[in-house]
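>>> When you get a sec, could you give me coordinates for this:
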Amino acid sequence: MDTKNLKIRKPCADDGVALHQLIQQCPPLDLNSTYLYLLQTTHFAETCVVAELDGQPSAFLSGYIKPGTRDTFFLWQVAVGDALRGQGMAKQLIDAVLNREACRDVKYLETTITPDNEASWALFRSFARDRHASLEDAVFFTREQLGGEHDPEVLVRIGPFNN
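Below is the predicted model:
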């Protein structure tokens, strides 16, 4: 990959449609509405990250500071398009958001993963190792709570760590 054409930045509303299309190309991620991606790129821009390759959003991380806490970042989705896969981009996006002023008090990262999403499990186990932090997991939403047609979502909590 030619990294001179790579830019990691905060998202903006103009990214909404492209991010919707990116998520669509990244199974097994759940596709949300374009409207939701527009909200993430505006209301949550401080805690979301876009990797732009040759002027096109090619990777995206969405998340937020968990309500009622200052020390926990909840990572909602991380999507890496074909052009950037296999190059550690997901970890770069996590590091980029955690290094922002908005995350200065963060000591824990939480996310949910389905039991069979091996790529996500590998990413977050590796992240925990890199940060010398513990990783705990427990079922957060059951199949029944998710309407019976979605695998359970396991809450993963990593930390404490230093940004």
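>>> okay, CA-based contacts and neighbour counts for the rest of this
Will do.
>>> hang on, Gly63 packs against Trp76?
Yes. At 4.9 Å, Gly63 counts as touching Trp76 under the criterion of Cα atoms under 8 Å.
>>> Looking at these two, which one has more neighbours?
The neighbour count for Gly63 versus Trp76, taken as other Cα atoms under 10 Å, is higher for Gly63 (23 against 14).
>>> so which helix or strand takes in the more buried one?
strand 56-65 (DSSP states H and E).
>>> Packing partners of that strand?
Using 3 or more Cα pairs under 8 Å, 6 or more residues apart in numbering; DSSP states H and E as the contact test, the elements touching strand 56-65 are helix 16-24, strand 49-53, strand 72-80, helix 89-98.
>>> mind running it again at 7 Å?
helix 16-24, strand 49-53, strand 72-80 (3 or more Cα pairs under 7 Å, 6 or more residues apart in numbering; DSSP states H and E).
>>> which strands and helices sit next to the first one?
Pointing back at helix 16-24 there. Looks like helix 16-24 contacts helix 34-42, strand 56-65 (3+ Cα pairs under 7 Å, 6+ apart).
>>> Second input sequence below; structure requested for side-by-side comparison:
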Amino acid sequence: MTAAPADIARARTEFLTIDTPRVEDGAAIWRIARDSEVLDLNSSYSYLLWCRDFAATSVVARDEKGEPVAFVTGYFRPDRPGTLVVWQVAVDHAHRGRGLAAELLDALTSRVAAERGLDAVETTVTPDNTASDRLFTSYAQRHDVPLEREVLFDGGLFPEGTHLPEVLYRIGPFA
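Next comes the predicted model:
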């Protein structure tokens, strides 16, 4: 017998909690990003800083032991203070395929909207990252807001010479 989607969602929320990241989570978040095999991996130091300086615009999912198993990091654009930029989204391999990334994204945007308002969400996605494309496209559809795409950084701007373009996804405005 296979579990119905509602049963999976119920089981997931029984054992996972959504929380604000703490500095102590930086190493685990770095490992999740590294093991994703699709994210540009930042230095381990940057994840510690992220958990300190941008905790209010980021979320983690914790397992029953309190260990991070997924995260979304973000920040507000300095020149557009109502625009949340989603920097990275990653889910540990053991927890993929259950809608956890979407649940985290919804939780984060709901929280920041309630705390300081939210006009739009931005992120960048490379053309080969179908999972992120689906995540942000479905997010816009769920929230019934427009989604615009345009190349933000051409691949030739990156020093390694092999980077794909980063396509800006602008979601909003929110009502």
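>>> TM-score for the pair, please.
Put the two chains on top of each other and the TM-score (TM-score structural alignment, normalised by the length of structure 1) is 0.93; 162 aligned residues with a Cα RMSD of 1.4 Å.
>>> Please tell me which residues of structure 2 the strand holding Gly63 of structure 1 aligns onto.
Mapping strand 56-65 of structure 1 onto structure 2 (TM-score structural alignment) gives residues 67-76.
>>> For the matching stretch, buried residues please.
Using 16 or more other Cα atoms under 10 Å as the test for burial, stretch 67-76 of structure 2 gives Pro68, Val69, Ala70, Phe71, Val72, Thr73, Gly74, Tyr75, Phe76.
>>> what comes into contact with the longest helix anywhere in structure 1?
Across structure 1, the longest stretch assigned as helix under DSSP state H is helix 118-130. Residues from elsewhere that reach helix 118-130 of structure 1 (Cα atoms under 7 Å, 6 or more residues apart in numbering): Ile113, Ser134, Leu135, Ile158.
>>> May I ask which of those has the most neighbours?
Ile158 (25 neighbours).
>>> dump the residue contacts of the residue nearest to Pro68 of structure 2 when sequence neighbours are not counted.
Distance criterion Cα to Cα, 6 or more residues apart in numbering; nearest residue to Pro68 of structure 2, sequence neighbours excluded, is Arg62 at 4.4 Å. Going by Cα under 7 Å, 6+ apart, Arg62 of structure 2 touches Leu16, Thr17, Ile18, Pro68, Val69.
>>> let's see it at 10 Å
By Cα atoms under 10 Å, 6 or more residues apart in numbering, the contact list for Arg62 of structure 2 reads Phe15, Leu16, Thr17, Ile18, Asp19, Thr20, Pro21, Pro68, Val69, Ala70, Phe71.
>>> check contacts around Tyr35 of structure 1.
Ala13, Gly16, Val17, His20, Thr41.
>>> After alignment, which residue of structure 2 pairs with the third one?
If I follow you right, that is Val17 of structure 1. So Val17 of structure 1 corresponds to Ala27, using TM-score structural alignment.
>>> who's in contact with that match?
Neighbours of Ala27 of structure 2 in contact, by Cα under 10 Å, 6+ apart: Ala33, Ser44, Tyr45, Ser46, Tyr47, Leu48, Cys51, Pro68.
>>> Now with 6 Å, please.
Contact criterion Cα atoms under 6 Å, 6 or more residues apart in numbering gives no residues in contact with Ala27 of structure 2.
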